[in-house]
Structures are given as structure tokens and as C-alpha cells.
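Asker: I'll drop the sequence and a predicted model, then ask my questions.
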Amino acid sequence: MSNSFPDLTLNNGVRMPALGFGVFQTPPDQTAEVVQTALSTGYRLIDTAAAYLNERGVGDAIARSGLGRSEVFVETKIWISDYGYDAALHAFDKSAGKLGVEQIDLLLLHQPLPARFDLTREAYRALETLLADGRVRAIGVSNFMPQHLKDLMETASVVPAVNQIEVHPFFSQPQVLAADAEYGIVSQAWSPIGGITSYRGTHATSTFTDPALVAIGQAHGKTPAQVMLRWHLQQGRSAIPKSTRPERIAENFDVFDFQLDTAELAAIDALDRGVRGGPEPEAITLEAFGREIPEA
């Protein structure tokens, strides 16, 4: 990719667009249209997951886009119900079939499963097999905290290329970012503009109305959302904002024509409140979070 639209080099040499498009909570019947809009806007990384139940819509949009397969970086995640070696191999088949692709660019484990970390290890071993066989180009994890990474690396033969975690100005997870950096793992931010702060009720205010972010945006003629995405990109993270509104999809992509200075980056860093919006990774169990992932 050009310097205007940066990419990141993963620890196995694969290049991945730094800015992507997420489809969490996008209704399956709207996904194809929304992803087509994102691809038309210029996004070339699409992030989905088996548990989102909209992989088929992502695949349909890519097929209709007119873009070559190599032009779109496809990322998806295996849900905990399909952990274990054989189950995870089959989960790949399910996802690849729905996406309509033979090779997935990046395949992640969606959550750690602390109470059954043996299943987590076996699922990751399946990812290593898929990587060795060329069915995926890169593998990684999502929502793994430093101890989960340490435990995984006791048996893993391949260091995860990506750890997708909740990161936004109100919850910046510096310890996880540091652990990822130590292992050479790219941190990828979900809810990168803090959308979760506006509907989960975990914060008194939303990132979109935070005075510091508003002021920085006004200084650059940008929205708080654009400021937050620029913050991620300048600090070397991947970010995968989501929206179903064409104007927001375009706005979130328009972040390559300005630069935050050191003081502005520090001011955003200082907004961290240490309050998680998503589920606590240590509390993920099959009993509470397990769900069957359909075959088709």
C-alpha cells in the first residue's frame, strides 16, 4: 500500500492494512451492502467472526466488489464453542465456506478460555497446522491478556501475529500493549473510537463528546472519531472501526491527511480510565458464553 494508506508488517512478513472495517453487530441481511460500501470507500481489511453470524455477507460483498482476491485482506475469528484441535480445523472449513474463500488472510481465536485453557492450546495448535498448510496466511488471538499470552507461548510454536483487543482513549490497556510489543505481536483495536462507551453504560460520558478529543479535532478540522483513529495509527496499532452509515464509513477512512503532535498524543493517552466495556476475558466460560456456530 502507499504511504498515504499505511499497512503493517506482521511478524511472519505478511503485510496487513493498518486501518480496517469491522462488522460486529452488523445484521446479516445488511452486511453485504455495508461491506460493499466500505470496499468502495477504500477499505481493504475486513474483520468479521464466526460468532457474528455474518461471514456470508462479507464473502458476498467481496465477490461482488470486482476486486481481486489478493486486494482484500480477510480476517475472521473462531468462537470458543469450536475450540479443541479437530473442532478448530472444522471451524476453519465453516468460515472459509461462508466467506467463499480458499485461504483466510488472518485467523484468530476470539477469546481465551481460561477454565479450559487446554482447549485454547489445542485450538491454537490447529491454527498452526492451517498456517503450515497454507490455508491461512497469518494467525493470532483476540482479547488475550498478558498471562494468557504467556500461558499460550509455553506450548505454541508460532508467535501470534495479532492480538485484537478493546483499545480506545478511555481504556487503553497499556500493559497488554506492552506485552504484545514484547512478543512482536501487532495490537489491533476493536471499538477503537470508543463506541462501546456510548451504549454499555460503563462511562458517564462518551469518547465522542470528550472535551479534549473535541478540542483536538477542532484544531485539525476533524471529528473526535477521526482523532482517535489517527491516535491508533500513529502509535503503530491496527484499528477496525465499524458503522452501517455510509457517511460514517467514509469519515472513519478520512484520517490520512493530518498528523497529531506529541502533546496531542499524550493528552489522548491521559484520558485512560481503566474501565473495560467488553466482557472480562478471565470470566469467559463455555457455560456462560458458548453458542453453536452453524455449519452454513
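Answerer: Thanks, I have it. Residues are numbered from 1 along each chain as shown.
Asker: every contact and neighbour count from this point should use C-alpha atoms.
Answerer: Will do.
Asker: residues touching the closest residue to Asp272 other than its chain neighbours, list them.
Answerer: The spatial neighbour of Asp272 that comes closest, neighbours along the chain excluded (Cα to Cα, 6 or more residues apart in numbering), is Phe170 at 4.2 Å. When contacts are counted by Cα atoms under 8 Å, 6 or more residues apart in numbering, Phe170 touches Gly194, Thr207, Leu271, Asp272, Arg273, Gly274, Val275.
Asker: looking at this, the last one is in a strand?
Answerer: Going back to what we said before, that points to Val275. No. Secondary structure of Val275 (DSSP: H, G, I helix; E, B strand; the rest coil): coil, not part of a strand.
Asker: the structure to be compared is supplied as follows:
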Amino acid sequence: MPLVGLGLWKIPTDITAQVVYDAIKIGYRLFDGATEYGNEKQVGQGVKKAIADGLVKREELTIVSKLWNNFHHPDNVKKAFARSLSDLDLEYIDIYYIHFPIAFKFVPFEERYPTGLYCGDGDNFHYEDVPIIETWRALEKIADEGKIKTLGISNFTGSLIQDLLRGARIKPSLLQIEHHAYLQQPRLIEYVQSAGINVVAYSTFGPASFIELNHPKVKEVGALFENATVVEVAKKHNVTPAQVLLRWTTQRGIAVIPKSSKPERLETNLKHEHFDLSEEELKQIAALDISYRFNDPWNWDKIPTFV
């Protein structure tokens, strides 16, 4: 799996296909999407055009999708997967995650598709009593059919991962988590890496991912791009603060999926591994940790535009 991919969250549908096409042209080979992002049809269009134009072969790409919360019941897992496979217009999906370890009440696609936290009752959340292992076993069956190449989990805690590992026939290969200088989760990362699970970081730029969502804590914690430590390190290496934050992550063996729709940023994000941070610089950035989570399901009802 490539260490750097393109995150597709919040990319508008009217430009998604072109962004994906341009990214493939620049050199991206991993595209991190989800049913909940509402742009999988356009992702598929961009991929199809790039393949038709000879930019890339299908087997050279890693296409990612995720199972949303309303579809955790084993009866509904395959419905959600089939929708993503159809929207992407692919024969298989390379990586398929459980998006959150949260089982919402099932709501049919025609009532909620493509996005939203809707659980059948306005802004109120309703849940289903579905153990994670039951959802996982339904995914294992799809993987047995060859339609999922790699299974992963997203936003899981250590105890949930440990419980899943005890019952899983196919072990999760990847854990995707919110990970940035303000939320580093070192013990979780150490545990899952020791268990042979690779870590993928999202929201590597911290608050920058949540500005347009009017997240209340963005102004309070301050922009990582403007943090004095990050800026100083960037100047020393003659790179951008964004490249410092990405390299701080990938240098420690953690994959990243930064989002951008601008060609120049797509390129600088992808090509950020031409320098290494010193041990002292790694420690200086590690010292910025305040254990602040922006993507907190506990607060979803307070930030209705979040997902």
C-alpha cells in the first residue's frame, strides 16, 4: 500500500472526477473514500477515465471505501458494499474499512443516501445492538468472494481492537485513526503496530480539516500550519509546514491521506519525503500533543454539519 494517498472527504462532487484524474496523473495511487463522502460515483468516473487514457492500470491503484454506521447488521453489510462497488464501477475494492465502531439503526439508501447522520428520526440518533464481530464476519464472507482485497478498521480503540482480534478469522490489516500533532495516541499506535496492523492517519493537518465545518475548537487550539515549532522546522528544511506535518507522520511508518483539490498542493503533499526530521525535531513536534480529538462521535449532535 502506498504510504501517501489522497483523502476524498469533502471534495465536492462537481470536481471529484477531475481531481482524481489529476491526482493519478501526478502520481497518486491510493484513493481513500467512503460511502458517507457522497462522491463515489465521481471517484469511479475519474479512475475509469485515467485507465482509459492509459495513465494507469487498475491493478496499480488502491481504492478504498468504508462501511457506514447504518449498515452494521449482517443483513445490511452486503447491501452497503454492493452500493459502493456499483457507484465506483469496479469489480473489487482494495481496502474496505468499518468506518466507525458504532451501529446506527438501519435506514435504506433511498431515505438517506448519500450522506448524513440520519437515523430515521430527524436529528435524533438511534442505535442497533449489533456486536462488531457479527459485522466483521459478514465482511469476511465478502472478502472470501474476492471482492475485498484487504479489510481494515477505522476509529477503533485499543480494547475494541483486542476484542476483535480474538474472534476474527481474517485479521484487520489496517487501522485508520485521527492522528496529528494535537492528537498523537502513541500507546494505541504502539499496540496495533505490535499486533501487525498498519496505521493510516487522517486529518494530519489537525484543525485545518475542520475549519469549513465551523468546528468550535478550531480557533481555540490554533492552526498547526502557524504553530511556531512547525514553522521553524519548515524554514530549516526549506519546505512547507504541511510537508513537515506529513513527514513527521510518514517518517514514523504511518501512512497519510491528505486531502486537496489544488494540483500544486497535490504534488507537494505527495512528494514530501525528500527530507528527514532529526530526532530532536521529532520530539519537538511530539511535545505539541494535547490529546484533542476533533472527530468525536460524542459531539456529532453539536456539530450537525460534521459528516
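Answerer: Alright, I've got the coordinates. Treat the numbers as computed from the prediction; the structure is a model and nothing was measured.
Asker: and the contacts of Phe170 of the first structure, which two are the farthest apart?
Answerer: Pairwise distances across the contacts of Phe170 of the first structure (Cα to Cα) peak at 13.6 Å, for the pair Thr207 and Gly274.
Asker: which of the contacts of Phe170 of the first structure remain contacts when I look at the second structure?
Answerer: When you map the contacts of Phe170 of the first structure onto the second structure and apply both residues aligned by TM-score structural alignment, their matches' Cα atoms under 8 Å, the shared contacts are Gly194, Leu271, Asp272, Arg273, Gly274, Val275.
Asker: Leu45 of the first structure and Glu75 touch, don't they?
Answerer: Yes. Using Cα atoms under 8 Å, Leu45 of the first structure makes contact with Glu75 at a distance of 7.4 Å.
Asker: please enumerate the helices of the stretch 51-200 of the second structure.
Answerer: Along the stretch 51-200 of the second structure, the segments classed as helices by DSSP state H, counting those that start in this stretch run 74-88, 109-112, 132-144, 158-167, 186-194.
Asker: same list (those) but as JSON lines, adding mean neighbour count and distance to Glu264 of the second structure.
Answerer: Listed next are the helices of the stretch 51-200 of the second structure as JSON lines, based on neighbours: other Cα atoms under 10 Å; distance: least, Cα to Cα, whole Å:
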{"stretch": "helix 74-88", "mean neighbour count": "19", "distance to Glu264 of the second structure": "26"}
{"stretch": "helix 109-112", "mean neighbour count": "11", "distance to Glu264 of the second structure": "35"}
{"stretch": "helix 132-144", "mean neighbour count": "18", "distance to Glu264 of the second structure": "37"}
{"stretch": "helix 158-167", "mean neighbour count": "14", "distance to Glu264 of the second structure": "37"}
{"stretch": "helix 186-194", "mean neighbour count": "14", "distance to Glu264 of the second structure": "31"}
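Asker: could you export these as CSV, including distance to Asp296 of the second structure?
Answerer: Shown next, in CSV, are the helices of the stretch 51-200 of the second structure (distance: least, Cα to Cα, whole Å):
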stretch, distance to Asp296 of the second structure
helix 74-88, 23
helix 109-112, 21
helix 132-144, 19
helix 158-167, 16
helix 186-194, 16
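Asker: closest one to Arg252 of the second structure among those helices?
Answerer: Among the helices of the stretch 51-200 of the second structure, if distance is taken as Cα to Cα, the winner is helix 186-194, at 10.5 Å.
Asker: so what touches the closest one?
Answerer: Thr157, Gly158, Leu175, Asn198, Val199.
Asker: change it to 10 Å
Answerer: Contact with helix 186-194 of the second structure is made by 156-159, 161-162, 173-175, 177, 179, 195, 197-200, 253-254, 286, 289, as judged by Cα atoms under 10 Å, 6 or more residues apart in numbering.
Asker: now which residue in the second structure aligns to Gly236 of the first structure?
Answerer: The criterion is TM-score structural alignment: under it, Gly236 of the first structure has Gly253 as its aligned partner in the second structure.
Asker: for Ser70 of the first structure, same thing?
Answerer: Match for Ser70 of the first structure (TM-score structural alignment): Glu59.
Asker: now do the same contact list for its match.
Answerer: Arg29, Asp94.
Asker: hmm, back to that, find residues that contact each of Leu45 and Glu75 of the first structure.
Answerer: With Cα under 10 Å, 6+ apart, Leu45 of the first structure and Glu75 have common neighbours Gly20, Gly22, Asp105.
Asker: out of the residues you listed, which is most surrounded?
Answerer: Ranked by the number of neighbours (other Cα atoms under 10 Å), those place Gly20 first, at 25 neighbours.
Asker: and that residue, what pairs with it in the second structure?
Answerer: Alignment note (TM-score structural alignment): Gly20 of the first structure maps to Gly5 of the second structure.
Asker: how much space separates its match from Asp129 of the second structure?
Answerer: Separation of Gly5 of the second structure from Asp129 of the second structure (Cα to Cα, to the nearest Å): 34 Å.
Asker: next: Gln162 of the second structure.
Answerer: In terms of Cα to Cα, Gln162 of the second structure sits 20 Å off from Asp129 of the second structure.
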